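Student: below are the sequence and a predicted model; questions follow.
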Amino acid sequence: METCPWCEVGKLSTVMDTVYWELPDGLRAVEIDETPSFYCDNCHVQFQSDETTKEIEDQLFLIDTKQLGKQTTYEELLKMKRVLKRNYFDFT
């Protein structure tokens, strides 16, 4: 089990969490349920891995966000039809 990167003391557990993400156009946010996350038993912070964060951000760039409601699940988001083949704004 990993140590929490925030408090450097607590132990992390894997949880499914609800997160709220601002869309790339900045006009609104979407609720994403059942998102893979980590929870610290010491400082009680919940956060997503860098990989999960990148998956969400890339997918929001690649889909037609007008088709996205106010709420979705992580799996539903990742299954949405892509308009672009890749995130052309990712320069990493």
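Tutor: It's in. On a predicted model such as this, the values are computed, not experimentally measured, just so you know.

Student: going forward, measure contacts and count neighbours with C-alpha atoms only.
Tutor: Noted.

Student: separation between residue 59 and residue 47?
Tutor: Remark: distance between residue 59 and residue 47 (Cα to Cα, to the nearest Å) = 18 Å.

Student: strands along the protein, start to end?
Tutor: Counting by DSSP state E, the segments of the chain that form strands are 12-22, 29-40, 46-47, 71-73.

Student: okay if I get the ones you listed as CSV plus distance to residue 4 and mean neighbour count?
Tutor: Formatted as CSV, the strands of the chain follow (distance: least, Cα to Cα, whole Å; neighbours: other Cα atoms under 10 Å):
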stretch, distance to residue 4, mean neighbour count
strand 12-22, 6, 16
strand 29-40, 6, 18
strand 46-47, 10, 18
strand 71-73, 25, 15
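
Student: comparison target, given below:
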Amino acid sequence: MQKVCDWCESDQIFNDKQSVYWELPDGTKAIEILETPAIVCKDCGMIYQEESIIRVIEDQLFLINTKQLDKTISYEKLMEQPRLLKRNYFDFSS
């Protein structure tokens, strides 16, 4: 099954890495996450993250000490941050 753009359903998409801005779960600030996996559509120009990436970022931000984060961090470095909990015990979706 070929992937298509979530916005315009074009098959003219490719994987890339982009900067994104994310509000921390406690609402205290937003951070820039560099080199985040993204989908780019050549037809409509939309740049977005797949749901699986969104979930990984949100879980990681929920499980780490965000007070130690700088305003900018790479996706890779964010995923390397030590977790306070093994998993998100408040996620009942799975």
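Tutor: Great, that's in hand. Predicted model, so just to flag it, every value in this text is computed and none were measured.

Student: in CSV, list the strands of the first structure along with distance to residue 6 of the first structure.
Tutor: Converted to CSV, the strands of the first structure look like this (distance: least, Cα to Cα, whole Å):
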stretch, distance to residue 6 of the first structure
strand 12-22, 11
strand 29-40, 9
strand 46-47, 10
strand 71-73, 26
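
Student: out of these, which gets nearest to residue 88 of the first structure?
Tutor: strand 12-22 (18.5 Å; Cα to Cα).

Student: the second structure: matching residues for that closest one?
Tutor: Using TM-score structural alignment, strand 12-22 of the first structure lines up with residues 13-23 of the second structure.

Student: now what about that stretch, what contacts it?
Tutor: Residues outside stretch 13-23 of the second structure that contact it (Cα atoms under 8 Å, 6 or more residues apart in numbering): 3-5, 29-42.

Student: check the mean deviation of that stretch from the first structure.
Tutor: Average distance, stretch 13-23 of the second structure versus aligned residues of the first structure after superposition (mean Cα distance after the TM-score superposition for the first structure): 0.4 Å.

Student: ok, now which ones touch residue 55 of the first structure?
Tutor: Residue 55 of the first structure sits next to residue 78 when contact means Cα under 8 Å, 6+ apart.

Student: so it versus residue 11 of the first structure, what's the distance?
Tutor: From residue 55 of the first structure to residue 11 of the first structure the distance is 24 Å (Cα to Cα).

Student: same deal with residue 41 of the first structure?
Tutor: For residue 41 of the first structure relative to residue 11 of the first structure (Cα to Cα), the value is 6 Å.

Student: same question, residue 60 of the first structure
Tutor: 31 Å.

Student: quick one: which of the two has more around it?
Tutor: residue 60 (22 against 17; other Cα atoms under 10 Å).

Student: corresponding residue for that one in the second structure?
Tutor: Checking TM-score structural alignment: residue 60 of the first structure goes with residue 61.

Student: contact partners for that match?
Tutor: Residue 61 of the second structure makes contact with 24-25, according to Cα under 8 Å, 6+ apart.

Student: kindly recompute the last result at 10 Å.
Tutor: 22-26, 55, 69, 78-79, 81, 83 (Cα atoms under 10 Å, 6 or more residues apart in numbering).
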